[in-house]
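Participant: The amino acid sequence is not available; the structure is as follows:
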């Protein structure tokens, strides 16, 4: 019992001692308000700082009469001030007796240093180093086809880059020396007849260009007697039509248009022989695929320009020398250039065309002169399938146009009729 009483006495003393510690502050009541119960709280550093700040604020308070004398801005004035570009440090004092004044400090930070930043300077230098600053403007020829899924705008540049890389795989070299019974005149007669057949069947232009490619590639790897040259031609067209057309001509139609010169079995056997020699490799870039792209880069939706370019391209297909010396992309680009010269387009060759074709005007000059020379002799040529085809109104009668004077060659290519 004695021990418990001692413990209680000690505890009581401790409580009284804690109550006497002077770290409590009595907050005074504000004047004019009824006295509330006194609140005590520890006088920490932050609390002391707050008390000092409140005391300073009480001293800085202005009398009520001074506040009443000032004019309070209306809502319209507030909106007007907000609509202006508020510059930093701009103070506007509105008074009924005084005009609006601006603080002298307002104009100090408005003025910014005029001059290029380091980033813009470095960007300009890097562009100049890479040649981007002086790069000519290239028209976006695919902008109108963004919503056309068949145009494949996302991949069209990659597709034509691939065509340029692989076009040499479908090219042929000079093969007439390996054909003892054939010459370039016989080939021209066959091509002239195939163009007539193509027009008679109303086939797609892709079929004609693929027919020429299959024919030349087969003649470059297989010796063909003269009596079978037409058989090779119609079999090549049959293969091309099966590849390109939705409704290809039947074998009986081929037999009929060739005046029953060959039997059905002969045509089918030659078709099999051609595919075997070419190893069924028919997906090749012909001049047609390049023509479509280059005409679009020249003057899109110009029917006269399109027909003129195809006219020169078919003249080049008929001529054996042009076929073996010009790759498909160069033949297409030369045809477009010759067409622009014939139709007096200005300029004759644009930066957009040079970008998409990869050829400059000087690189196309020689082959374009050859195409114009064929145009000069087309009316007197004995083989008139191309001339008749492009003299019709549905082809804008482009064959009747006068040849381009600036490309009239002094040393022309040998024409087909010679």
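Facilitator: Yep, it's here. Please read all numbers here as calculations on a predicted model, not as lab measurements.
Participant: Going by C-alpha atoms from here, please, whenever you check contacts or count neighbours.
Facilitator: Noted.
Participant: Quick one: the helices in the stretch 201-350 of the chain, in order.
Facilitator: Using DSSP state H, counting those that start in this stretch, the helices assigned to the stretch 201-350 of the chain run over residues 205-219, 229-244, 251-257, 264-277, 287-298, 303-318, 320-325, 328-342.
Participant: Mind giving me the packing neighbours of the third one?
Facilitator: By that I understand helix 251-257. Helix 251-257 sits against helix 229-244, helix 264-277, with contacts defined as 3 or more Cα pairs under 8 Å, 6 or more residues apart in numbering; DSSP states H and E.
Participant: Put this next to the previous one:
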């Protein structure tokens, strides 16, 4: 049978010496000598020895050369058997040459790279910026609004460890609110309502404020209730006798959406003095949901109020109550709801509240940055709110006024209205 050349295999025994010959003298005649792979570090103190070192030798050959006082070139053609016997006969001293294999060298380099990267991350961690802040800066630059860093305060800095605050996404969330608020914005619809008017709507809202307080519901429920009422009235003509039914059915829907424990249908029937029965409330609930196409996730003014109050630094309980008072008071008037969008109503409430409480400056760069509105854009809506505040003590619809005259609301309704806005 014809013989064929095969790759040398590692065998145990005496034949293993020929297979391990790295120079290929006996194991494979046609193989080339291995080239330098940079894994040999020679003692730099002996330059004469460095000049005569071959490209590739083994640790055993180095040890044998050290003990027998042979030069490195004389050891090149010596088989590995002799080197092995020399090592067994004489225990080698600590070699001066440090040999590192290619695998060890790559591992060391990898560890050094990892340690260097960790050091760089530690040094830049303090100066690292959130991705959302970078996006905000780019959007401001694209819109032509360059806000100096020293004048704009980072209102989310204290919430960076609070997962519920979602500080990485908060700017994008409110940017989406701004874009989507026009879809649910209420425009003038009274012309399409033959049997009701703006005054009747104000009476309904004043009564809903009392119901809201009676059931101790969340603020989100109140604002969503009014949004549902206005959007439904803008799509369907409602008789005067059913206006209150629309109000309690809308609050029932909003309570199911916002509250953990929503009031039952029987509670709304009872609080309306049994003016309607259970079946009427459920039928109106279905009608409203069909007309609104179950679109209930909407940005109400309260969504923006929470953010803008936070931006009004330093904020306190009195400031928060004053903003909520002016916002709720404006929501009771049809002129405000039908003219201004939710974000402008919220920003104007903050502007009017700071004027009422004589905060200086009235409008800061931080507020301008987070609201996106300037003083000039908010002044007309703020003046309208101040006029509502001035008329509140003499108005027949006093539910909101009495609510914010209590001490637990810091009695902000009793503060003198900011009439200085009319001088601007």
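Facilitator: Alright, I've got the coordinates. Everything numeric in this text was worked out from a predicted model, so none of it was measured.
Participant: Figure out which of the helices and strands packed on helix 251-257 of structure 1 is closest to residue 142 of structure 1.
Facilitator: Closest approach to residue 142 of structure 1 among these (Cα to Cα): helix 229-244, 24.4 Å.
Participant: Give the aligned range of that closest one in structure 2.
Facilitator: Mapped onto structure 2 using TM-score structural alignment, helix 229-244 of structure 1 covers residues 243-258.
Participant: once aligned to structure 1, how far is the matching stretch on average?
Facilitator: For stretch 243-258 of structure 2, the mean deviation from structure 1 after alignment is 0.3 Å (mean Cα distance after the TM-score superposition for structure 1).
Participant: Can you give me the buried ones in that stretch?
Facilitator: 243-255, 258 (16 or more other Cα atoms under 10 Å).
Participant: Need the counterpart of residue 253 of structure 1 in structure 2.
Facilitator: In structure 2, residue 253 of structure 1 lands on residue 267 (TM-score structural alignment).
Participant: Could you list the residues in contact with stretch 251-268 of structure 1?
Facilitator: With contact meaning Cα atoms under 8 Å, 6 or more residues apart in numbering, stretch 251-268 of structure 1 is reached by 197, 231, 234, 235, 238.
Participant: actually stretch 285-305 of structure 2, not the one I wrote
Facilitator: Here stretch 285-305 of structure 2 has contacts from 177, 180-181, 184, 219-220, 223-224, 227-228, 231-232, 235, 249-250, 252-253, 323-324, 342-343, 345-347, 350, using Cα under 8 Å, 6+ apart.
Participant: give me that answer again for 7 Å
Facilitator: Applying Cα atoms under 7 Å, 6 or more residues apart in numbering, the external contacts of stretch 285-305 of structure 2 come out as 177, 181, 184, 220, 223, 224, 232, 249, 342, 343, 345, 346.
Participant: out of those, which is most surrounded?
Facilitator: Counting neighbours by other Cα atoms under 10 Å, residue 346 leads those with 31 neighbours.
Participant: Need the nearest residue in space to residue 211 of structure 1, chain neighbours excluded.
Facilitator: Using Cα to Cα, 6 or more residues apart in numbering and skipping the chain neighbours, the partner closest in space to residue 211 of structure 1 is residue 237 (5.0 Å).
Participant: right, I mislabeled it, should have said residue 312 of structure 1
Facilitator: Nearest non-adjacent residue to residue 312 of structure 1, counting by Cα to Cα, 6+ apart: residue 335, 5.2 Å away.
Participant: Which residue in structure 2 aligns with that neighbour?
Facilitator: In structure 2, residue 335 of structure 1 lines up with residue 349, judged by TM-score structural alignment.
Participant: count of residues packed around its match?
Facilitator: Residue 349 of structure 2: 31 neighbours (other Cα under 10 Å).
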